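Colleague: Any chance you can model this:
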Amino acid sequence: MPSDPTPPSPGLDAAAALFEWYAAMGVDVTLAEAPLDRFQESARAKAAAESQAARRQSPPQPEARRPLPAAEFPPPGAPARPAAASSQTAQVPTEATVMQARAAAQSAKTLDELKALIQAFDGCNLKLTAKNTVFADGNPAAKLMLVGEAPGRDEDIAGRPFVGRSGQLLDRMLDAIGYSRGHNAYIANVIYWRPPGNRDPSDVEIAICRPFILRQIELIDPALIVFLGAQPAKALLGGEAVKQGINKLRGRWCELEIGGKRFKALPTFHPAYLLRTPIKKREAWRDFLTAKLFLENGGMLPPA
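Modeller: You can find the predicted model right below:
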């Protein structure tokens, strides 16, 4: 009777089961002959990463300065040579700067000369951060002149006053009374360069630009000036206007004297304020109608 075959060794089954269990647990490499300290390996990797990061953050070492030749050293007792002046360096405005602006403005005989002088003028630090000089827009022969405060972002990019949302509203307001910047209206600002972040211009910045806008008004010779907002009225009228807000100033006739000549002026709300406060549009509309009647009556004040 044939003998039964030898059964498989139980040790092989156990080893195969163990390998299957290792595979199920994610073990995919065999152990080395020598033990490996994984904690020490991690510590070395961390130290290497920190050392590399420190090298990246450390400032570069200054290069050794080349000694100057003997001829380049000034003689003993000689005054130090001044640094080269840069036209792009901000300067602290002084009264001399205002006088310089005043002399430059008075020297302009035409609007083109005035525009060129303003573009070349470096006494106002706002010019350093602005993209463009925003001089004016509209018809220089117009009898209606509107004066705002300062250019905004859109105006700085375009180089023209009132081209953003407030400018679009202003165009609609002018159109409602039969006026437009391309035909019978002229628009300018008290400040010719955009203040950074659309902040309010400082008193010094206004004082520097004031001679230019006064000369611009004098050359335009308008029959009526409409101040858009309280700031241009305060900047040009001074006196009691400085202490009053736009709600008290608007709709009240004023006079601006330049070179012995008096110009009629009428303050009203700025279009940007009307966008934020639509309820005030009715009062602004009343002011524009008043301006229309004044111009149509040959410069005569309408009845109260």
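Colleague: going forward, measure contacts between C-alpha atoms and count neighbours the same way
Modeller: Fine.
Colleague: which residues does the nearest residue in space to residue 135 that is not next to it in sequence contact?
Modeller: Sequence neighbours aside, residue 192 is the residue nearest to residue 135 in space, at 6.0 Å (criterion: Cα to Cα, 6 or more residues apart in numbering). Residues in contact with residue 192 (Cα atoms under 8 Å, 6 or more residues apart in numbering) are 133, 134, 135, 150, 151, 209.
Colleague: can you name the two of these that are farthest apart?
Modeller: Greatest spatial distance among the contacts of residue 192 (Cα to Cα): 151 and 209, at 13.0 Å.
Colleague: How far off centre is stretch 206-219?
Modeller: Mean-position distance between stretch 206-219 and its chain equals 22 Å (Cα atoms, centre = their mean, to the nearest Å).
Colleague: buried set for the longest helix seen in the chain?
Modeller: Identified as the longest helix of the chain according to DSSP state H is helix 38-57. Residues of helix 38-57 include none that count as buried (16 or more other Cα atoms under 10 Å).
Colleague: same for that helix, what does it pack against?
Modeller: Applying 3 or more Cα pairs under 8 Å, 6 or more residues apart in numbering; DSSP states H and E, we find helix 38-57 packed against no helix or strand.
Colleague: Next, the buried residues of the helix or strand that comes right after that helix.
Modeller: Following helix 38-57 in sequence order, the next helix or strand is helix 95-107 (DSSP states H and E). For helix 95-107, a neighbour-count test (16+ other Cα under 10 Å) marks 97, 98, 101, 102, 104, 105 as buried.
Colleague: can you check stretch 126-143 too?
Modeller: 126-128, 130-140, 142-143.
Colleague: want to put them side by side, so please do this one too:
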Amino acid sequence: MTKLVKNRVLNQLNYLKSFGYEYHESLDFFSNNIKNAKLPNNINDLSISVSHCYLCELSKCRKNILFGYGNTNSDIMFISDEPSNSEDELGSFYVGKSGELLIKMIENVLNITKEDVYYTTLVKCKSTNGLNNSNIETCHDYLLKQIELIKPKLIVALGEKTYSYLLKNGDNFSQSRGKELVFNGISLIATFSPTFLLRNPSSKKDAYYDMLKIKNYMESLN
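Modeller: Okay, here's the model as predicted:
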């Protein structure tokens, strides 16, 4: 359709509108409701769908797909940015030094096991040259569907990248960390990622206090 024809069509539509004709509002084909409409409404079926995903370049370099792990009826959901090298290598969460540290954070502070929480990542495949927003956007619908199906009462965002992507508010991570925030109507508390803490052990004390706040929040639900 040429520009001239488009202008003629628009002029005709505007002319008819002046006589009271109404037109359906334009559809947002990228809205979450439309994009999620065809995703399975069962967590196991969703996992199978993700296991056959080849929508971005991460699928070309991954060794394994890491969908999620833990209690699908849990009130608390941990979200990290991406699987670690060890997790990609072994096809399992909570492996390697970062996985071991996360277990300690959960078990030693929250006094529950890793099986009591649900854990997943923004993307389901390990990147080789660092995550970019395109990779995360491709996986975003999977994550939203996971959250919809798990129905957590609290989301724990592990790391600045996870926090920044989910909230998109531009607030400083160091100032927002440990505070009760909201993502899609669900309470969210951000803290340091285990990977960051391994590189910056001096921040473990702050992470400990964040986990105490998470524990207090969870206890307040009972």
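Colleague: How close are the two chains, by TM-score?
Modeller: A TM-score of 0.80 describes the superposed chains when it is computed by TM-score structural alignment, normalised by the length of the second structure; 193 aligned residues with a Cα RMSD of 2.1 Å.
Colleague: from what I can see residue 66 of the second structure touches residue 83, true?
Modeller: Yes. The pair residue 66 of the second structure and residue 83 passes the contact test of Cα atoms under 8 Å, sitting 6.8 Å apart.
Colleague: quick one: common contacting residues for these two?
Modeller: 93, 121, 124, 125.
Colleague: Cross the buried residues of stretch 126-143 of the first structure against strands and list the overlap.
Modeller: The strands, defined by DSSP state E, take in 136, 137, 138 from these.
Colleague: who are the neighbours in contact with the first one?
Modeller: Translated: residue 136 of the first structure. Contacts of residue 136 of the first structure (Cα under 8 Å, 6+ apart): 160, 161, 186, 187, 188, 189.
Colleague: Likewise for residue 145 of the second structure?
Modeller: Residue 145 of the second structure makes contact with 36, 39, according to Cα under 8 Å, 6+ apart.
Colleague: which residue in the first structure lines up with it?
Modeller: In the first structure, the residue paired with residue 145 of the second structure is residue 215, using TM-score structural alignment.
Colleague: Just the element for its match, please.
Modeller: helix 203-220.
Colleague: quick one, helices of the stretch 101-250 of the first structure?
Modeller: Assigned by DSSP state H, counting those that start in this stretch, the helices in the stretch 101-250 of the first structure fall at 111-120, 126-129, 153-158, 165-176, 203-220, 230-237, 246-249.
Colleague: ok, and the closest non-adjacent residue to the residue mapped onto residue 170 of the first structure from the second structure?
Modeller: The equivalent of residue 170 of the first structure in the second structure is residue 102 (alignment by TM-score structural alignment). Excluding the flanking residues, the one nearest residue 102 of the second structure by Cα to Cα, 6+ apart is residue 194, at 6.0 Å.
Colleague: what two of the contacts of residue 136 of the first structure are the furthest from one another?
Modeller: Across the contacts of residue 136 of the first structure (Cα to Cα), the longest gap, 11.5 Å, separates 160 and 186.
Colleague: Now for the two: what residues contact both?
Modeller: Joint contacts of residue 160 of the first structure and residue 186 (Cα under 8 Å, 6+ apart) are 136, 137.
Colleague: quick one: the match of residue 170 of the first structure from residue 127 of the second structure, how far?
Modeller: 20 Å (Cα to Cα, to the nearest Å).
Colleague: now swap in residue 211 of the second structure and tell me
Modeller: Distance from residue 211 of the second structure to residue 127 of the second structure, by Cα to Cα: 28 Å.
Colleague: now swap in residue 222 of the second structure and tell me
Modeller: Residue 222 of the second structure is 39 Å from residue 127 of the second structure, by Cα to Cα.
Colleague: And the two? Which one has more around it.
Modeller: Just comparing residue 222 of the second structure and residue 127: by other Cα atoms under 10 Å the higher neighbour count belongs to residue 127, 21 against 5.
Colleague: Return the residue of the first structure aligned against the more buried one.
Modeller: Counting by TM-score structural alignment, residue 127 of the second structure lines up with residue 195 in the first structure.
Colleague: In this model residue 126 seems to touch its match, though I could be wrong.
Modeller: Yes. Shown here, residue 195 of the first structure and residue 126 form a contact pair, counting by Cα under 8 Å, at 5.9 Å.
Colleague: so residue 153 of the first structure makes contact with residue 195?
Modeller: No. Using Cα under 8 Å, residue 153 of the first structure is not in contact with residue 195; the gap is 9.3 Å.
Colleague: mind listing what the aligned residue in the second structure for residue 150 of the first structure touches?
Modeller: By TM-score structural alignment, residue 150 of the first structure lines up with residue 82 in the second structure. Residue 82 of the second structure makes contact with 121, 122, 123, 124, 125, 126, 127 under the criterion Cα under 8 Å, 6+ apart.
Colleague: switch the cut-off to 6 Å
Modeller: By Cα atoms under 6 Å, 6 or more residues apart in numbering, the contact list for residue 82 of the second structure reads 121, 122, 123, 126.
Colleague: ok, of those, which one's closest to residue 171 of the second structure?
Modeller: residue 122 (19.5 Å).
Colleague: In the first structure, where's the longest strand?
Modeller: The first structure, longest strand under DSSP E: strand 261-268.
Colleague: Buried residues, that one. List them.
Modeller: So for strand 261-268 of the first structure, counting by 16+ other Cα under 10 Å, buried means 263, 264, 265, 266, 267, 268.
Colleague: now the most centrally placed residue in the first structure, nearest residue through space, not along the chain?
Modeller: With distances taken as Cα atoms, centre = their mean, the first structure has residue 196 as the residue nearest its mean C-alpha position (3.5 Å). Nearest non-adjacent residue to residue 196 of the first structure, counting by Cα to Cα, 6+ apart: residue 129, 6.8 Å away.
Colleague: what's the matching residue for that neighbour over in the second structure?
Modeller: Match for residue 129 of the first structure (TM-score structural alignment): residue 61.
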